[in-house]
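Sequence first, then the predicted structure:
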Amino acid sequence: MLTSDQACDRAADIVSRAKTAGADAADAVFAADASLDVSVRLGLLEDVGRSESEELGLRVFVGRRSASVSTTDLSADALATLVDRAVAMAREAPEDRWAGLAPADRLMHGAPPLLDLDDREEADPASLKAMALEAEDAARGVAGVTNSEGAGASASRSVWALATSHGFTGSFSATAYSVSASVLAGDVARGMARDYAHHATRHRRHLDPPADIGRLAGERVVARVNPGRAPSGALPVVFDPRIAASLVGHLSGAIAGQSIARRTSFLLDALGQRVFAQGVTIRDDPHRPHGLRSRPFDGEGLPVSPVALVEDGMLETWLLDSASARQLGLEPTGHAARGIGGSPGVSPSNLYMEAGAIPPATLIEDIATGIYVTELIGQGVNPVTGDYSRGAAGFLIERGALTTPVAEFTIAGNLRDMFLNLTPANDLAFRYGTNAPTLRIEGMMVAGG
């Protein structure tokens, strides 16, 4: 695979070609990836896969007109054709007064932060197979597990580079490792249940032991066998950390610059107002060492830094790329996210809700009847109104304790009300790109099956 410096050279070269071909401005992204995946089932090797890719994306501007193209063919002839096509397309595109590169005076300069995203290790199929087998063996060893959907282990390394025609060139490399297991429990008479466990990290040494991952998958599925019906009515609902993070994700979508500029967000007029309960703080930290979404700069070459999106319940900022910032008359916030094709969008990095002050057991000990949710089903969230309705599964809470499993019920509310009636527990753990502790929300509507 190319080095970070070589990736920078590839991106900078295509930008230079675009300027020579008549573009007024341009930026380019180069991405290379190599990955190895191994899967097993019932103790036998099922598949070994290896993939390698190199892609180049170019965006050009002719005045306020722009066009984007991408390719996996990096030969000299193909790149020459790509540049000519992009410039010709831009000349025919409609004008967009908000389009353009990031402000030159805001670009990141100097040494990037040290994020330690690449552990420089090389994985091999044999070691990944051993990890997958260990995870599946542990999952199948849990009493009550009746079948396996398999286990897997993977390793990858990627290099990403960005170059612009107005003074920025930067790149970084990252590794990623994961182990997962998925198993079944129950029978035809009682109903089959399925659950899983998964862990992903930047450094291999930070992975949980495969046996722990498998054992957790087994314990989760056995607990879900023979579910009952959930009660109906307005009840306290407690979200397991696995799915609590989805609520934080709904916040980031609602404060994205494009949603605000288009007036399609349920938080449209909420900047500077209370949107969460007092004491709730939500942060975005692109500088987290080994973070799954850490990055030294954003998708337009702007510096990034930790920021509170919500501080003590108050909404502090939008997430803005340059185009949405211009449209709103504001400054970009360093949250531009760039794929290979198209214009930048916005995305947080390592997004998380800070831990609260009380343990999960204390969070539920005063609930006479409620629901503990471990799985959400469907996509019933309206980003314009905030209306929320999701299928769910989990456990009944009775007299302050988790009791029987329940499934095939619906939870509903409105995200503005849910945010204001939310209480976080103290069990925050950084396992995903977006993280949250156990969350309790008062008065959600539950419709039992």
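Ah, there it is. Residues are numbered from 1 along each chain as shown.

going forward, measure contacts between C-alpha atoms and count neighbours the same way
Will do.

do you know how far residue 275 is from residue 319?
Relative to residue 319, residue 275 is positioned 16 Å away (C-alpha to C-alpha, to the nearest Å).

ugh, typo on my part, it should be residue 27
In terms of C-alpha to C-alpha, residue 27 sits 21 Å off from residue 319.

So for the two, which sits in the more crowded spot?
Counting neighbours by other C-alpha atoms under 10 Å for residue 27 and for residue 319 shows that residue 27 has the greater number, 28 against 25.

Once you drop chain neighbours, what's closest to the more buried one?
In this structure, residue 27 finds its nearest non-sequential neighbour in residue 164, 4.1 Å apart by C-alpha to C-alpha, 6 or more residues apart in numbering.

also this one, for the comparison:
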Amino acid sequence: MQDRMSPAQESTLEQIAADAVEQALAGGASGAECTISEGEEFSVGVRMREIENLKEAGSRGAGIRVLIGEPGAQRGGSSYTSDLSPEGIQKMVKAALELAKITSVDPFTGLPEPAELGKLEGDLRLYDEAIEDMTTEWKIDQALRAEKAALDFDPRIQLSEGASFDSHVGRRVFANSLGFTGSYQTSSCSLSVVPVARQDGAMERDYWHTAARSAAGLESPESVGRIAAERALRRLNARKVATQKVPVIFEPRTARQFLGDIFDAVNGSSIYRHASFLAGKLGDKIACDALTVVDDATIPGLFGTTPFDDEGAPSRRTVVIERGVLKSYLLNSYSARKLNLKTTGNASRGITGNAGIGPGNFFIEAGALSPEQIIAGVPNGLYVTELIGGGGNTVTGDYSSGAAGLWIENGKLTYPVSEITIAGNMRQMLQQIDQVGSDLEFRGAVAAPTLLIREMTISGQ
């Protein structure tokens, strides 16, 4: 593993980005922005107590986007390189300038307004040097211990699809021709295991994982293995259920997938293309009072946190839905101009090309009731633990997905069910969220607690 980057080395990367922008301007560009990203990743996979694969790799690259022409009539071109030498950067800039000359004029393309630029100061806890200090042997041991805990939990856990430990440390640098330069360092690590339970010839699999930006944030491998085993075991002897309309509870893992569909619907790109059922609905009551959805890239230590977005706009907290009222879309500068709005600091991209729109920490605010209390209030219904394919249609709002889970009778989880489809329309689903659980946990940039939806159609036998 390479040595940690010193402040002088970090300054060098910032200077490379700033120099690339200056070269673009000298070559005739009216605007430019440069991103540099570097990182080291590690991954080990074990299966049935043996190492199956191991990967350790580093990457480093730069990308530039140039604009030619006056504001309101600009053309854009992009290029990237893994060669950060002066010659490599020069070739990258030249290629982007050549491409910009042959692209179409777009009246909405451009950089953010200067007043929209900035960055958060202070420690956002994005990097933990303890992750860089982890030895290969320790990481392998974590995966082996997680799988062992699952396999040893119950005699019916007879197989494993594997366990894995992954880690990453990296740095991101951004500069543009409006005078913005910034950088930040990140780290992350994760552990997961997928045990297989077998009984009477039937087999069921499930998984559990833990992920954090800091080493101390990980759950123990024994806990990960135990929970994964419990989840696999409770799926044994699944039944089919009759087609019917019942209340549906999404556990946090599946609620997060549903929230991902909501993100697509409030994405500014979907809005200006009229490809969302929420287009033109700002200020409208589109959900129940229990639902508040927030995008907040300022919360220290979380996966969606950054000091600035991928256009140099400062990260912020945006209330998207407040007590059921649609308050804001999520925007980069391009979609903001298309909609005559202001960026929400959600620009996202790799190292080159036009910025897309991505979440900060996009989540549903926790409610007051525990999952157990929510389940206890349902006389007959479905508790969804897995969604299989499908999802929401952002344009129409129609929702359909294969599912598996546990059937609720008299307020208790009674038996597993599988080979079913759940369906509804997101317009009605948002209005019929009767309860929001207290169990909000961030295992990624998108997070949701338990959700109770008053009624959905279950298609079974």
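That came in fine, so what should we check first? Treat the numbers as computed from the prediction; the structure is a model and nothing was measured.

Got a TM-score for the pair?
Superposed pair, TM-score by TM-score structural alignment, normalised by the length of structure 1: 0.97. Supporting alignment: 447 aligned residues with a C-alpha RMSD of 1.4 Å.

Give me the secondary structure label for the corresponding residue of structure 2 for residue 105 of structure 1.
By TM-score structural alignment, residue 105 of structure 1 lines up with residue 115 in structure 2. Assigned with DSSP: H, G, I helix; E, B strand; the rest coil, residue 115 of structure 2 falls in the helix class.

same thing with residue 413 of structure 2?
For residue 413 of structure 2, the assignment made with three-state DSSP gives strand.

And residue 188 of structure 2, by the same measure?
strand.

The stretch 201-350 of structure 1: strands as residue ranges?
Using DSSP state E, counting those that start in this stretch, the strands found in the stretch 201-350 of structure 1 span residues 233-239, 282-284, 307-311, 314-315, 336-337, 345-346.

Would you reformat those strands as JSON lines and include distance to residue 427 of structure 1 and mean neighbour count?
Formatted as JSON lines, the strands of the stretch 201-350 of structure 1 follow (distance: least, C-alpha to C-alpha, whole Å; neighbours: other C-alpha atoms under 10 Å):
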{"stretch": "strand 233-239", "distance to residue 427 of structure 1": "12", "mean neighbour count": "21"}
{"stretch": "strand 282-284", "distance to residue 427 of structure 1": "15", "mean neighbour count": "22"}
{"stretch": "strand 307-311", "distance to residue 427 of structure 1": "19", "mean neighbour count": "20"}
{"stretch": "strand 314-315", "distance to residue 427 of structure 1": "22", "mean neighbour count": "22"}
{"stretch": "strand 336-337", "distance to residue 427 of structure 1": "30", "mean neighbour count": "22"}
{"stretch": "strand 345-346", "distance to residue 427 of structure 1": "29", "mean neighbour count": "22"}
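
Wait, residue 282 of structure 1 touches residue 306, no?
No. Using C-alpha atoms under 8 Å, residue 282 of structure 1 makes no contact with residue 306, being 10.9 Å away.

anything in contact with each of these two?
Listed contacts common to residue 282 of structure 1 and residue 306 are nil; contacts here mean C-alpha atoms under 8 Å, 6 or more residues apart in numbering.

For whichever residue in structure 2 pairs up with residue 262 of structure 1, which residues are in contact?
Structural alignment (TM-score structural alignment) places residue 262 of structure 1 against residue 273 in structure 2. Contact analysis of residue 273 of structure 2 by C-alpha under 8 Å, 6+ apart lists nothing.

Tell me how far residue 273 of structure 2 lies from residue 226 of structure 2.
According to C-alpha to C-alpha, residue 273 of structure 2 stands 46 Å off from residue 226 of structure 2.

Show me which helix runs longest in structure 2.
helix 7-26 (DSSP state H).

and it, what other elements does it pack with?
If contacts are counted by 3 or more C-alpha pairs under 8 Å, 6 or more residues apart in numbering; DSSP states H and E, helix 7-26 of structure 2 sits against strand 31-47, strand 50-68, helix 86-100, strand 157-176, strand 181-199.
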